[in-house]
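Asker: I would like the atomic coordinates for the input below:
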Amino acid sequence: MEDSHRLSVHRFLGGGLVADTLLWKKPFGGIVLLASATALWLLFELGGYNLLSFISNVLLLLISILFLWGKSASLLNRPLPPIPDLEISDQSVAKAADAMRAWINYALSIAHDVAVGRNLKFFVQVAFVLLVVSFIGNLFNFLTLIYIGVLLSLSVPVLYDKYQDHIDEKLCQTHRVFQTQYRKIEDNLRKRIPLPQQKEKKIQ
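Answerer: From the prediction side, this is the model:
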């Protein structure tokens, strides 16, 4: 019997097809995703293929097949290609715009807090994240990062679901160590970079 505090990874991932694929409950989907990602990474990285050329060639092949299919269908009295009317609804555009606006506002609020908020703790957190991203970006190119993300998404959730109790315990210990080190760094920064204090106005 599972503990009541145990996190349901399947529910956290949405509980649908994506969750089933990432947790390997439907192995076929995971195998297809892994094989496709590996094939594309090998094609671009080892084969030296260009992403723009690949997309153009795929689209060219696709429209050529559809064009020949449509021409032959009209000549041979066959059914046309089963292509639905592709149209983006106003609702989809509005949802995408709302989601993008929320992310942009969040990023702007972070920039505002760092620039004028004078929150040293928040500044150190943002600077640390940016340094980590910069370091990782220097080690791998964008396509390799996407491939690593696919590999992690197909391995981390299923491993966490299986060994959740042990991982949570180790993460708590690691978090306590980081918190201790972070407090030391923050105290040192406060001593070296004293923040200006607002002077109270004298009341005559």
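
Asker: contacts and neighbour counts: CA atoms only from here.
Answerer: Noted.

Asker: Give me the longest helix you can find in this protein.
Answerer: Determined from DSSP state H, the single longest helix within the chain is helix 164-192.

Asker: now for it, which elements pack on it?
Answerer: helix 120-139 (3 or more Cα pairs under 8 Å, 6 or more residues apart in numbering; DSSP states H and E).

Asker: can you give me the offset of the helix or strand harbouring residue 155 from its chain's centre?
Answerer: In this structure, residue 155 sits in helix 142-162 according to DSSP states H and E. Centroid displacement of helix 142-162 relative to its chain, using Cα atoms, centre = their mean, to the nearest Å, is 10 Å.

Asker: List the buried residues of that helix.
Answerer: For helix 142-162, the neighbour count (16 or more other Cα atoms under 10 Å) marks 144, 147, 150, 151, 154, 157, 158, 160, 161 as buried.

Asker: List just the nearest of those residues to residue 111.
Answerer: The shortest approach to residue 111 among the buried residues of helix 142-162 belongs to residue 144, at 28.7 Å (Cα to Cα).

Asker: And the residue most central in space within the chain, how close does it get to residue 167?
Answerer: Using Cα atoms, centre = their mean, the residue of the chain that lies closest to the mean C-alpha position is residue 149, 7.8 Å off. Going from residue 149 to residue 167 by Cα to Cα, to the nearest Å gives 20 Å.

Asker: Same question for residue 80.
Answerer: In this view, residue 80 and residue 167 are 55 Å apart by Cα to Cα.

Asker: Next: residue 155.
Answerer: From residue 155 over to residue 167 the distance is 14 Å, taken as Cα to Cα.

Asker: so what sits against both of the two?
Answerer: Here residue 155 and residue 167 share no contacting residue, scored by Cα atoms under 8 Å, 6 or more residues apart in numbering.

Asker: on that earlier part again, other SSEs contacting the helix holding residue 155?
Answerer: By 3+ Cα pairs under 8 Å, 6+ apart, helix 142-162 packs against helix 9-12, helix 17-22, helix 27-41.

Asker: mind running it again at 10 Å?
Answerer: Under the contact criterion of 3 or more Cα pairs under 10 Å, 6 or more residues apart in numbering; DSSP states H and E, helix 142-162 touches helix 9-12, helix 17-22, helix 27-41, helix 120-139, helix 164-192.

Asker: Next, the structure of the following sequence, for comparison with the previous one:
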Amino acid sequence: MDDSSSSDSDNERFVNPTARKKHLFGRTEPLHKVLGNGKSADVILWRNKQLSGSIVGCVTFIWCLFEWLNYHLLTILCYSLMLLLAILFVWSNASSFFKRAPPRFPNSIVSEETFLCIAQRVRYEINEAFITFQYVASGKDLKTFLMVIAGLWILSIIGSWFNFLTLFYIVFVLLYTLPVLYEKYEDYVDRVGEKALVELDKQYQVLDAMILQKIPMVSLMNKKQE
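Answerer: Here you go, the predicted model:
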């Protein structure tokens, strides 16, 4: 009986450190599951290197067309449609001479079910964004309000350095590289991130004690929360 209980305690000592491990932002599930646990997560985490590399390559090629060759969206769209129409036109007329099947055009590209699913997802994200905006603007959480203001201010500075297309491309590349790097160096990033969050919390406490508490509106807000 004692041997079994001691072995159980040994197993708990072995299992608990990983079970109690703290992840960044309080994450409790694997990163793959957080990202949707499907094909999109496989692409973002480079499970399929050929597909992920192809997507990044295509986006990089499009960015080069706009930024380095100074193409415009309408120009590229018109050229692409002209090329596609020319190929289909020649194919349709030449199929009878070469006894080949003409091109088959689908009756619909986007099904009603797919469209409704996309619309429902967009509606959900818009409502979530509005709820978050309402919560931040309601004055119930000063810390979150200051973090959002600081984030928007930093984003406005970064936006002044690049045009919208370049900024979108940078964000896209970061979204395709940071998750896989985080998954590779997860333990180290979690430790550094936890220390950074603790330090930010300390700096906020100093700011709150030295400046924020001296503002009458902030003091009244804290009293209401208490």
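
Asker: What value does the TM-score take for this pair?
Answerer: Superposed pair, TM-score by TM-score structural alignment, normalised by the length of the first structure: 0.79. Supporting alignment: 197 aligned residues with a Cα RMSD of 2.8 Å.

Asker: how much does the helix holding residue 155 of the first structure stray from the second structure?
Answerer: Its matched residues in the second structure lie on average 2.0 Å from helix 142-162 of the first structure after superposition (mean Cα distance after the TM-score superposition for the first structure).

Asker: okay, that helix sits on what stretch of the second structure?
Answerer: For helix 142-162 of the first structure, the aligned range in the second structure is residues 164-184, judged by TM-score structural alignment.

Asker: Need the residues that contact that stretch.
Answerer: With contacts defined as Cα atoms under 10 Å, 6 or more residues apart in numbering, stretch 164-184 of the second structure is touched by 30-32, 35, 41, 43-47, 52-53, 55-56, 59-60, 62-64, 66-67, 158-162, 185-186, 188-190.

Asker: In this structure residue 8 of the first structure contacts residue 15, no?
Answerer: Yes. If you go by Cα atoms under 10 Å, residue 8 of the first structure and residue 15 touch, sitting 9.5 Å apart.

Asker: any idea what residue 48 of the second structure aligns with in the first structure?
Answerer: Under the alignment (TM-score structural alignment), residue 48 of the second structure pairs with residue 26 of the first structure.

Asker: wait, what's in contact with that match?
Answerer: 17, 18, 19, 20.

Asker: Of these - the most surrounded one?
Answerer: residue 19 (19 neighbours; other Cα atoms under 10 Å).

Asker: and it, what does it touch?
Answerer: Residues in contact with residue 19 of the first structure (Cα under 10 Å, 6+ apart) are 9, 10, 11, 12, 13, 25, 26, 157, 158.

Asker: same check, this time on residue 54 of the first structure
Answerer: For residue 54 of the first structure, the contacting residues are 40, 43, 44, 60, by Cα under 10 Å, 6+ apart.

Asker: Residue 80 of the second structure corresponds to which position in the first structure?
Answerer: For residue 80 of the second structure, the aligned position in the first structure is occupied by residue 58, per TM-score structural alignment.

Asker: Same question for residue 65 of the second structure.
Answerer: In the first structure, residue 65 of the second structure lines up with residue 43, judged by TM-score structural alignment.

Asker: list the contacts for its match?
Answerer: Contacts for residue 43 of the first structure (Cα under 10 Å, 6+ apart) come out as 37, 49, 50, 51, 54.

Asker: For the second one, pull up the helix or strand it's in.
Answerer: If I follow you right, that is residue 49 of the first structure. Residue 49 of the first structure belongs to no helix or strand, assigned by DSSP H and E.

Asker: Now, of the contacts of residue 43 of the first structure, which are buried?
Answerer: By neighbour count, with 16+ other Cα under 10 Å, these hold residue 37 as buried.

Asker: which among the contacts of residue 43 of the first structure gets closest to residue 71 of the first structure?
Answerer: Nearest to residue 71 of the first structure among the contacts of residue 43 of the first structure, counting by Cα to Cα, is residue 54 at 25.7 Å.

Asker: does the closest one sit in a helix, a strand or a coil?
Answerer: Classification of residue 54 of the first structure using DSSP: H, G, I helix; E, B strand; the rest coil returns helix.

Asker: related to what we said a few turns ago, which ChimeraX command selects the buried ones in the contacts of stretch 164-184 of the second structure?
Answerer: The following ChimeraX line selects those of those that are buried, judged by 16+ other Cα under 10 Å:
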select :31,32,41,43,44,45,46,52,62,63,189,190
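
Asker: Kindly state which residue of the first structure is aligned to residue 94 of the second structure.
Answerer: Using TM-score structural alignment, residue 94 of the second structure lines up with residue 72 in the first structure.

Asker: Look up the closest residue to that match, ignoring the ones flanking it.
Answerer: Spatial nearest neighbour of residue 72 of the first structure, chain neighbours left out: residue 78 (7.6 Å); criterion: Cα to Cα, 6 or more residues apart in numbering.

Asker: How many neighbouring residues does that neighbour have?
Answerer: A count of neighbours around residue 78 of the first structure, defined by other Cα under 10 Å, yields 12.

Asker: which residues touch it?
Answerer: Listed by Cα under 10 Å, 6+ apart, the contact partners of residue 78 of the first structure are 69, 70, 71, 72.

Asker: Show the buried residues in those residues.
Answerer: Buried members of those, scored by 16+ other Cα under 10 Å, are 69, 70.
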